[in-house]
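Peer 1: Sequence first, then the predicted structure, then my questions.
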Amino acid sequence: MQTIDDLTVRESIRAFVYEQFPLARQQQLSDDASLLQNGLIDSLGTLDVVAYIETEFDLILDDEDLVSDNFESIDKLVEFVISKRV
């Protein structure tokens, strides 16, 4: 079960992805769809996501956080951010 905080994180990340990556919005991407395999986010896009996460959620990401699994989908990004906030 998600808490309100989890939902806020999800809505924030989804809004960022849809704004920053127009193809995601055009395809009305589901939260579990692969951002990487669908070619919506490349290596530069990943850097944009990292900067957003660090700024929006006041987190500092380490090198070991920068694995593709954490950036695979909106769902994975939400899980990752929530795990870092604990």
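Peer 2: Cool, the structure landed. Residues are numbered from 1 along each chain as shown.
Peer 1: C-alpha only now, for contacts and for neighbours.
Peer 2: OK.
Peer 1: burial measure for Ile13, as a count.
Peer 2: 22 (other CA atoms under 10 Å).
Peer 1: Around the residue nearest to Leu36 when sequence neighbours are not counted, how many other residues sit close by?
Peer 2: Once flanking residues are discounted, Leu36 sits nearest to Glu72: 5.8 Å by CA to CA, 6 or more residues apart in numbering. By other CA under 10 Å, the residues close to Glu72 number 19.
Peer 1: one more structure, for comparison:
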Amino acid sequence: MTEIEQKISQFMQDTFGVAVVTANTSLVSEGYIDSMQVLEVAMFLETEFGLALDEADLIVENFDTLSAMSSLVSARG
């Protein structure tokens, strides 16, 4: 896992009690997190990485895996 993925994984473990096994584990599709938790993750990404996400960023595909979230951070950072 990348450093970004590790930070997100630690947040998810601490906040939701979700231990993410791999960077490609499908979090939303497999029911590890729901839509409200996706919003919490989005707020974490904004705070932790200094991002300004817009509505277009808040789609399931951007939050379904650690890899997708890391790509979002890299693209917006």
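Peer 2: That came in fine, so what should we check first? From a predicted model like this one, the values you see are computed outputs, not experimental measurements.
Peer 1: Tell me how the two chains score on TM-score.
Peer 2: Put the two chains on top of each other and the TM-score (TM-score structural alignment, normalised by the length of the second structure) is 0.88; 77 aligned residues with a CA RMSD of 1.6 Å.
Peer 1: any idea what the residue nearest to Leu36 of the first structure aligns with in the second structure?
Peer 2: Here Glu72 of the first structure is matched to Asp64 in the second structure, going by TM-score structural alignment.
Peer 1: May I have the residues that are in contact with that match?
Peer 2: By CA atoms under 8 Å, 6 or more residues apart in numbering, the residues touching Asp64 of the second structure are Thr25, Ser26, Leu27, Val28, Ser29.
Peer 1: Quick check: it vs Ala23 of the second structure, distance?
Peer 2: 10 Å (CA to CA, to the nearest Å).
Peer 1: How about Thr65 of the second structure?
Peer 2: 6 Å.
Peer 1: SS state for Ala33 of the first structure?
Peer 2: coil (DSSP: H, G, I helix; E, B strand; the rest coil).
Peer 1: possible to save the contacts of Asp64 of the second structure as TSV with distance to Gln6 of the second structure and neighbour count?
Peer 2: Formatted as TSV, those follow (distance: CA to CA, whole Å; neighbours: other CA atoms under 10 Å):
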residue	distance to Gln6 of the second structure	neighbour count
Thr25	13	15
Ser26	16	20
Leu27	15	19
Val28	18	17
Ser29	20	13
